[in-house]
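1. here is a sequence together with a model predicted from it:
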Amino acid sequence: MANKLKLALIACCFSTVTLSHAQGDIMLPENVKTPYDSYVGPKDKPAKENLAKWRDYKFGVLIHMGLYSQLGVIESWGLAPEDWVTRNGYEDYESYASDYRGARFSFNPTHLDSEKWAKMFKSAGFKYLVFTSKHHDGFCMYDSKFTDFKITNPNLPYAKNSKPDVLKDVMDASRKEGLAVGIYFSKPDWNSQDFWWKYYPPKDRNPNYNIKDHPERWQSFVKYTQNQLDELTSNYGKVDILWLDGGWIRPASNAKGRQNLDINMKHIVDNARKKQPELIVVDRTVSGEYEDFLTPERRVLEKPIPVPWESCITLGGAWGWVPNDKYKSGTQVIQLLTGIVAKGGNLLLGVGPDGKGEFEPKIKQTLAEVGKWLDVNGDAIYATKPILPYSEGNLYYTSKGEKTVFGIYLPTATEKEIPSQIVIKNSLKGKLNVMLLANKQKLNYKNVNGGISVTIPNSLRAELAKQAGVVIKVSA
């Protein structure tokens, strides 16, 4: 069944373009403009302070894990009866849906080692982790009291594990390694009878009945959703981020003519912050007071914006594990991260383990490469602010305080040597300290109009061209 159950990657969902600063084969997400005129942000001081911390983290990991990990398919989208979805090897929807949901009887990720995971994430330079408690299929990776469609169901194999609550296991281990933790939660639930009522076949990703005709059924779903979010923010220790997906579930005032799929976010957030006052919430793509930061998916903003934002981008082609996926290299991730941070954003990198709970060697290799670079260059990434001119060609800028500017040069794949002179724009006054951040080697410079021209020793230019990014620190 695992070989049979495949979903096609849809080009329109994964469109990318090559940007000029990147290495020849590096594919970075499309540049788009994201509106922020409706941004509100948290009002209470604890959440505001936590959001400020989050903005300094810069680099996080989003783990997708569920029945789709067992099957190696593109998350749970095969259950959506929409024209863009393909189900290779299947002639009818019902057979696919039956096989997909039946995967729970074989899903048994006994190789999952949360402590090993957490150490790998910390070594990679991640500062926060977001884990999928439930995707759109409704299968819970935690011990929800409001459904039997969960990995802890005593009739399923992983329930016999010593730590069957995967969400708790992963979050506890991540906290021990010093990572902030967040919970991904899908607002739609395609397993709930109050969302997809068996009386009707599903038509698309939305409820398959008219909620105006059956308001009591919709209110039952609203209560179910509120109950699940209440247990997630009550029973799993300190939660830094509540990351809500399924943005088509929204009030009519924000729904552009669609049904009024209101789940009362005010009640959910007020209730959660009574227990978790520092909680930051992202009701993603639903603009307003419950989207504490913007989350463009697989995209990077064209320009810096004055509100918090995070690009969520996959390491491979899919959010979860699929066989033979093509993963970005360490250089690609470093250059992607640099471009995002230079514009004031965070990068949330999506990875997924297979059905056994293991990450592929290529994932481990890439994360190790990124971590090695951040070990010596992280000062130019973490807790930085964007600064004009943000980027020029292959050169990207970040800053700290009023007296430090970082110029991050991203070599291309065809460069044999980096330039002998790199001009770094800045307005710092007096005698400056200029050095390569990675090894603290001092560099000579001369003042030029609008900044300084830094001399790169000829003996280093070829070696530095092999790096993913060369960081020059300029401080007054």
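-> Arrived safely.
2. switch to C-alpha atoms for all contacts and neighbour counts from now on
-> Fine.
3. now the residue nearest the centre of the chain: which helix or strand?
-> The residue lying closest to the centre of the chain (C-alpha atoms, centre = their mean) is L348, at 3.0 Å. Assigned by DSSP states H and E, L348 belongs to strand 346-351.
4. got a list of contacts for that strand?
-> 55, 57-64, 309-316, 319-321, 337, 340-341, 363 (C-alpha atoms under 8 Å, 6 or more residues apart in numbering).
5. next step: the residues you listed restricted to strands.
-> Members of the contacts of strand 346-351 lying in strands (criterion: DSSP state E): 59-63, 310-314.
6. which one of the residues you listed is nearest to L374?
-> Nearest to L374 among the ones in strands among the contacts of strand 346-351 is F59, at 10.4 Å by C-alpha to C-alpha.
7. so what's that closest one up against?
-> When contacts are counted by C-alpha under 8 Å, 6+ apart, F59 touches 125-128, 337, 346-349.
8. cool, and A368?
-> So A368 contacts 120, 123-124, 330 (C-alpha under 8 Å, 6+ apart).
9. got another, please set it beside the one above:
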Amino acid sequence: MPALGARSEAVGVLLLLLLVLGVADLAPRARHPTQSQRRYTPDWPSLDSRPLPAWYDEAKFGVFVHWGVFSVPAWGSEWFWWHWKGEGLAPYQSFMNENYPPGFSYADFGPEFTARFYHPEEWASLFQAAGAKYVVLTTKHHEGFTNWPSPVSWNWNSKDVGPHRDLVGELGTALRKRCLPDILRVGTVWELEDEVSELHAFERHGLSSYLSAGSINQSPVLINNIYNRYKLSGDDVVVNDRWGRNTSCHHGGFYNCQDKYMPHSLPSHKWEMCTSIDKLSWGYRRNMVISEVVKESQIIKELIQTVSLGGNYLLNIGPTKDGLIIPIFQERLLAVGKWLSINGEAIYATKPWRVQLENMTSVWYTSKGSCVYAIFLHWPENGVLSLAFPITTSSTTITMLGIQEDLKWSTDPIKGLLINLPQLPPSALPVQFAWTVKLTGVK
């Protein structure tokens, strides 16, 4: 089973909320009718042949939300129930003995999961300000509690216990009201394998029979039905590689491979770097300290590196049991949004360039059409940026995102392209970390 702060290898499918909410009629029409009309078979060769919807590759940045009953004890990790009852780890047992009366069960946490200050419209506003193009919510974690009114959860859901609300549905509605479908999309994640329930969101649509005990090997059957039975196979549904054992980094529309996966070179398959602002947990922890919070510069650096290597960056937060997103998480998300407001052109809808990284330097490349973007993490002391790989032509022009004027440049047979950066004080620069030069007319 997972170690502290880790997520199960079986966790997760990234999926739009349309099915969960029972509002498939709100789905945007597929842009590629021939793709949505294609029939698949319940085997990995067939399912893996499905083209990845273009919106996902273009989105680049999403927000992950781990929220559930584990947000009540809010200690250790989101795998609180398993570490306490499954593994019987001493720190978790001591925590319970010191803070709760004898006989207190995990189910007793349910009524305390109130979501009293959960305002999905405020969440939507924050996620949009962060520059996210999709949002992924954990709708059911390892202990089986569903954040929507599931009729087969033995009353272990957010409608019957705790909030008495459809948390998933409310967030989906808020995001759709705030953002056009083509601007920000909504997804869900649930545990495919848990110790309490093997029944999931799709029971409303007759798919629960494929998910009886020990049925993780039936994952291709479930995915096949999603692709074929529901008309969401165009631009709507994407799935990852966490469909059970031996699927990670092998099967799915995109690969997570493992938590916080970051390849060293350009992968051949679409992938996603999934990470958390809290270094030690995905869910909210009351015992988190500032040294365990990832710095702004590290988050932006990971985003740049991920996109340069062809991936998407999914950044996780954990709300409190009341539905609050604590200020440090808000601050980190807004910092990303501020940076993207200037440099988003070099991130959204880009492709990897023929070179991803300058040798032994901190310059990462992306491309879009005829434009090449060089994102450099350290401002050169002499104010001249040296790039070895772009080949200039008579029509080459160079600008910095956030600065209107063209930049002067020259070439050197040894140092390559030399770009004279704006001579401005640090406070006058468009961003304080990671700047982008845009090159047009280069080979």
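-> Looks like it arrived, so ask away. None of the values given here were measured: they were computed from a predicted structure.
10. equivalent range in structure 2 for the strand holding L348 of structure 1?
-> Per TM-score structural alignment, the counterpart of strand 346-351 of structure 1 in structure 2 is residues 312-317.
11. just to revisit the earlier point, in the contacts of F59 of structure 1, which residue is surrounded by the most others?
-> N346 (28 neighbours; other C-alpha atoms under 10 Å).
12. mind checking which helix or strand the counterpart of L417 of structure 2 in structure 1 is in?
-> Counting by TM-score structural alignment, L417 of structure 2 lines up with I452 in structure 1. If you go by DSSP H and E, I452 of structure 1 is part of strand 451-455.
13. that strand vs structure 2, mean deviation?
-> Strand 451-455 of structure 1, aligned to structure 2 and superposed, deviates on average by 2.1 Å (mean C-alpha distance after the TM-score superposition for structure 1).
14. how close does the helix or strand following that strand sit to structure 2?
-> Where DSSP H and E defines the elements, the next helix or strand beyond strand 451-455 of structure 1 is helix 458-464. Helix 458-464 of structure 1 differs from its equivalent in structure 2 by a mean of 5.2 Å after superposition (mean C-alpha distance after the TM-score superposition for structure 1).
15. could you pull out the buried residues of helix 458-464 of structure 1?
-> Judged by neighbour count using 16 or more other C-alpha atoms under 10 Å, the buried positions of helix 458-464 of structure 1 are 461, 464.
16. and if you look at stretch 184-201 of structure 2?
-> Result for stretch 184-201 of structure 2 [16+ other C-alpha under 10 Å]: buried residues 184-194, 197-201.
17. and for stretch 211-229 of structure 2?
-> Neighbour-count burial for stretch 211-229 of structure 2 flags 211, 216, 218-228 (criterion: 16+ other C-alpha under 10 Å).
18. all helices for the stretch 251-400 of structure 1, in order.
-> Assigned helices in the stretch 251-400 of structure 1, in chain order: 265-275, 330-341, 361-377 (criterion: DSSP state H, counting those that start in this stretch).
19. against which helices or strands is the shortest one packed?
-> Under the contact criterion of 3 or more C-alpha pairs under 8 Å, 6 or more residues apart in numbering; DSSP states H and E, the helices and strands touching helix 265-275 of structure 1 comprise helix 215-232.
20. and the helix it packs on, what does it pack against?
-> Packing contacts for helix 215-232 of structure 1, counted by 3+ C-alpha pairs under 8 Å, 6+ apart, involve helix 265-275.
21. residues in contact with the helix it packs on?
-> So helix 265-275 of structure 1 is contacted by 226, 229-230, 233-234, 279, 281, 290 (C-alpha under 8 Å, 6+ apart).
22. including neighbour count and distance to A468 of structure 1, could these go into CSV?
-> Formatted as CSV, the contacts of helix 265-275 of structure 1 follow (neighbours: other C-alpha atoms under 10 Å; distance: C-alpha to C-alpha, whole Å):
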residue, neighbour count, distance to A468 of structure 1
Q226, 21, 45
L229, 21, 41
D230, 16, 43
T233, 24, 39
S234, 16, 42
L279, 26, 35
V281, 25, 33
Y290, 20, 37
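23. tell me the one among those nearest to F107 of structure 1.
-> L229 (24.2 Å).
24. which one in structure 2 is aligned with the closest one?
-> Match for L229 of structure 1 (TM-score structural alignment): F202.
25. thank you, goodbye.
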